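In: could you look at this predicted model? Sequence included:
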Amino acid sequence: MSKIYLNNEYINIANVNIYCEYKLNNKPPLLLLHGFVSSTYTFNKLIPLLSEHFSIIAIDLPGFGKSEKSKSFVYSFESYASLVVECMKHFEINKVSIVGHSMGGQIALYIAKSNPELIDTLILLCSSGYRARAKKILIYCSYLPLFTYIAKKWIQQKDIQKTLETVFYNKSHIHEELIKEFSRPLQEKAFYCSLVRLLRHREGDLHSFDLRKIHIPTLLLWGENDRVVPVHVGEKLKDDLPNAKLVTYKETGHLITEERVKEVFKEITAYLKT
């Protein structure tokens, strides 16, 4: 398959410079949301396949990837959800299907809760779910002068390859470019400030009683060997979301867009055409 070239630009939303990649081609729009400590690179193998059938918009969420590591943005799911809605307005899109991986899936659910009229379909890939807010003592400690410095040292001492091994079942999928992309933000001082603000501001994931009110058609795709968000989370989401379908893959970890890209593509296109 020939390489697909997307437009890319920075747009200012909520006083934050947001990096986005897009291809608008008068086809049904898909909006792609990456997960925690990730970026649009999450979808680098999936976008060329999807862009043959859909308009594509992928953004780096504030604090991640190439987007601004703002010191004023409130890093809550509600703020992220509102920002995504504003991105839709920027691109003059009235309704969209959202593909959310990991934390991006939880943000998609927050949008579905607050603005269901804007979403056609949810595609949740190993979505985070049922996580509580950080403990109060940790939130309080985050205001201590040295907390960000300590967090930076703790993260930087971790081996990036060993960290990536936790998101894969098949370790052979880990390659130099992947390591480089996931290492990039670790060199930015402001990145650690963003992580601390996310710790402070992030609400808990939506409760079951909220999820049961979301009637949007939802496709859940999961790796059965996911060690980050175990498959039982997907099974519970399937039970709580009134209009959900769960598909799982054997011998597959958390980064399903790398390990099962062709299968994920086929499931998404088949589901959106039904």
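Out: That came through, no problem.
In: CA only for contacts and neighbour counts going forward, please
Out: Will do.
In: a helix runs through Glu52, doesn't it?
Out: No: if the criterion is DSSP: H, G, I helix; E, B strand; the rest coil, then Glu52 is coil and not within a helix.
In: put this next to the first one:
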Amino acid sequence: MSNSVPAKISLEQWQASGHYFNHKYGDIFYRTHPSIFIGSKSKEQNQPSEKPVLLLIHGFPTSSWDWHKLWFPLSEHYQLVAADMLGFGFSDKPKSSDYRIGEQADIQEDLLQHLGISSYHILAHDYGDTVTQELLARNIKRLGTIKSVALLNGGLFPETHQPLLVQKLLLSPIGSIVSRLMTEKKFQSSFDTICKQPIGVDELAGFWQQVQYNQGQKIFHKLIRYISERRLHRERWVSALQHLSPPIALINGSADPISGAHMVSRYRELVRNEYIYEIPDAGHYPQMETPSRVLDAFLAFEKDCSE
């Protein structure tokens, strides 16, 4: 039986219940559940929580709001932490930053340390998968920090990643011009291309609203450089998946033209892993398109690997 997914959280509600972490790279917006907690002790309850911590890491070009349909169902099982990475959502978007994956991983680790968290699980998507691969590479020398990882559609292998035309243009010498010419209509049309199930009009408007926050559309050509970093650091990041410690699951929307069934085939070739969950009727954003299916797969994986 599928787990039920309740009504969505509006972008306004999401922002209103968030906090800011003052990091050396910039101010980082984040949310937690319980709303304020330090490590495993909730300030609301003033007593230790028995629930483990789940770190949610979003994709490009959106934000932590990507997880709003899963927020309450996941909170029944976990304490939750989700941040807008530097350059995304309601976080700072400095024009001087290079937006390297290593820096994004630093921010995740520093936020967790700020909250007093020493061990955690990860659920990540797209760009967040790449950040997670870097965290996994670091975790090899810090056994026990990351307890489990679940990855949604992402370019885990540069040789199978099939970027959209607009992504190729953003990576080109005219990338800064393409960034400045980005419009809401062009932005939203890309979701029609990559998603099997349509994203709601209000949600698409919310995505664009967050892109425009702090003029984020002007740095798209910098954020997109993670695609080049994947090629540069392929050995390190693919090896981190092959290490298979902690347990890793792949939950993938098969109809994704960027990282769909073709990426899963390559994953089966390179990673010996029994935890593969394919969702045929989902595209690049399965957590938005088929949230109940993602929830079912994630909870089944967590139950399986904890037994």
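Out: Now that the structure is in, tell me what you want to look at. All values derive from a computational prediction rather than experimental measurement.
In: excluding chain neighbours, what is closest to the counterpart of Thr290 of structure 2 in structure 1?
Out: Superposed on structure 1 with TM-score structural alignment, Thr290 of structure 2 falls opposite Arg260. Nearest non-adjacent residue to Arg260 of structure 1, counting by C-alpha to C-alpha, 6 or more residues apart in numbering: Thr252, 7.5 Å away.
In: wait, the one you found sits on Tyr169?
Out: Yes: Thr252 of structure 1 lies in contact with Tyr169 (C-alpha atoms under 8 Å); the separation is 5.1 Å.
In: what touches both of the two?
Out: Common contact partners of Thr252 of structure 1 and Tyr169 (C-alpha atoms under 8 Å, 6 or more residues apart in numbering): Asn225, Asp226.
In: so how far is Leu109 of structure 1 from the equivalent of Phe157 of structure 2 over in structure 1?
Out: Aligning on TM-score structural alignment places Phe157 of structure 2 opposite Tyr130 in structure 1. As judged by C-alpha to C-alpha, to the nearest Å, Tyr130 of structure 1 and Leu109 of structure 1 stand 12 Å apart.
In: repeat for Leu122 of structure 1
Out: Counting by C-alpha to C-alpha - Leu122 of structure 1 and Leu109 of structure 1 are separated by 8 Å.
In: so which of the two has more stuff around it?
Out: When Leu122 of structure 1 and Leu109 are compared for neighbours, Leu109 comes out ahead with 29 against 25, by other C-alpha atoms under 10 Å.
In: wait, what's in contact with the equivalent of that one over in structure 2?
Out: Here Leu109 of structure 1 is matched to Gln133 in structure 2, going by TM-score structural alignment. Contacts for Gln133 of structure 2 (C-alpha under 8 Å, 6+ apart) come out as Trp237, Val238, Ala240, Leu241.
In: most neighbours among the residues you listed, which one?
Out: Leu241 (25 neighbours).
In: touching, that residue and Asn273? I think so.
Out: No: contact between Leu241 of structure 2 and Asn273 fails when scored by C-alpha under 8 Å: they sit 9.5 Å apart.
In: overlap of the contact sets of those two?
Out: Ile248.
In: what residues are shared contacts of Tyr130 and Leu109 of structure 1?
Out: Common contact partners of Tyr130 of structure 1 and Leu109 (C-alpha under 8 Å, 6+ apart): Leu206.
In: would you map the helices across the stretch 101-250 of structure 1?
Out: Secondary structure of the stretch 101-250 of structure 1 (DSSP state H, counting those that start in this stretch): helices located at 103-114, 136-141, 147-156, 160-165, 176-183, 189-201, 208-211, 231-240.
In: quick one: buried residues of the third one?
Out: By neighbour count, with 16 or more other C-alpha atoms under 10 Å as the criterion, the buried positions of helix 147-156 of structure 1 are Phe147, Thr148, Lys152.
In: measure how buried the match of Thr290 of structure 2 is and give me the count.
Out: 18.
In: next: Lys162 of structure 1.
Out: 10.
In: counterpart of it over in structure 2?
Out: So, by TM-score structural alignment, Lys162 of structure 1 is matched to Ser189.
In: equivalent analysis for Pro29 of structure 1, please.
Out: With TM-score structural alignment as the criterion, the equivalent of Pro29 of structure 1 in structure 2 is Val53.
In: give the contact list for Glu203 of structure 1.
Out: Ser76, Phe77, Ala132, Arg133.
In: make it 10 Å
Out: Residues near Glu203 of structure 1 by C-alpha atoms under 10 Å, 6 or more residues apart in numbering: Tyr75, Ser76, Phe77, Glu78, Arg131, Ala132, Arg133, Ala134.
In: buried ones among those residues?
Out: By 16+ other C-alpha under 10 Å, the contacts of Glu203 of structure 1 give Tyr75, Ser76, Phe77, Glu78 as buried.
In: alignment lookup: the second one to structure 2.
Out: Taking TM-score structural alignment as the alignment basis, one finds that Ser76 of structure 1 is matched in structure 2 by Arg100.
In: buried ones in stretch 273-289 of structure 2?
Out: Buried residues in stretch 273-289 of structure 2 (16+ other C-alpha under 10 Å): 273, 275-279, 281-289.
In: closest to Ser42 of structure 2 out of the residues you listed?
Out: Gln287 (27.0 Å; C-alpha to C-alpha).
In: now the closest one: which helix or strand?
Out: Gln287 of structure 2 is part of helix 286-289 when elements are defined by DSSP states H and E.
In: chain center to that helix: distance?
Out: 12 Å (C-alpha atoms, centre = their mean, to the nearest Å).
In: helices or strands next to the helix or strand following it in the packing?
Out: With elements assigned by DSSP H and E, the helix or strand that comes after helix 286-289 of structure 2 is helix 291-306. Helices and strands touching helix 291-306 of structure 2, by 3 or more C-alpha pairs under 10 Å, 6 or more residues apart in numbering; DSSP states H and E, are helix 71-75, strand 146-152, strand 248-253, strand 276-279, helix 286-289.
In: how about the ones you listed in JSON lines, adding distance to Lys168 of structure 2?
Out: Below are these laid out as JSON lines (distance: least, C-alpha to C-alpha, whole Å):
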{"stretch": "helix 71-75", "distance to Lys168 of structure 2": "33"}
{"stretch": "strand 146-152", "distance to Lys168 of structure 2": "22"}
{"stretch": "strand 248-253", "distance to Lys168 of structure 2": "22"}
{"stretch": "strand 276-279", "distance to Lys168 of structure 2": "27"}
{"stretch": "helix 286-289", "distance to Lys168 of structure 2": "23"}
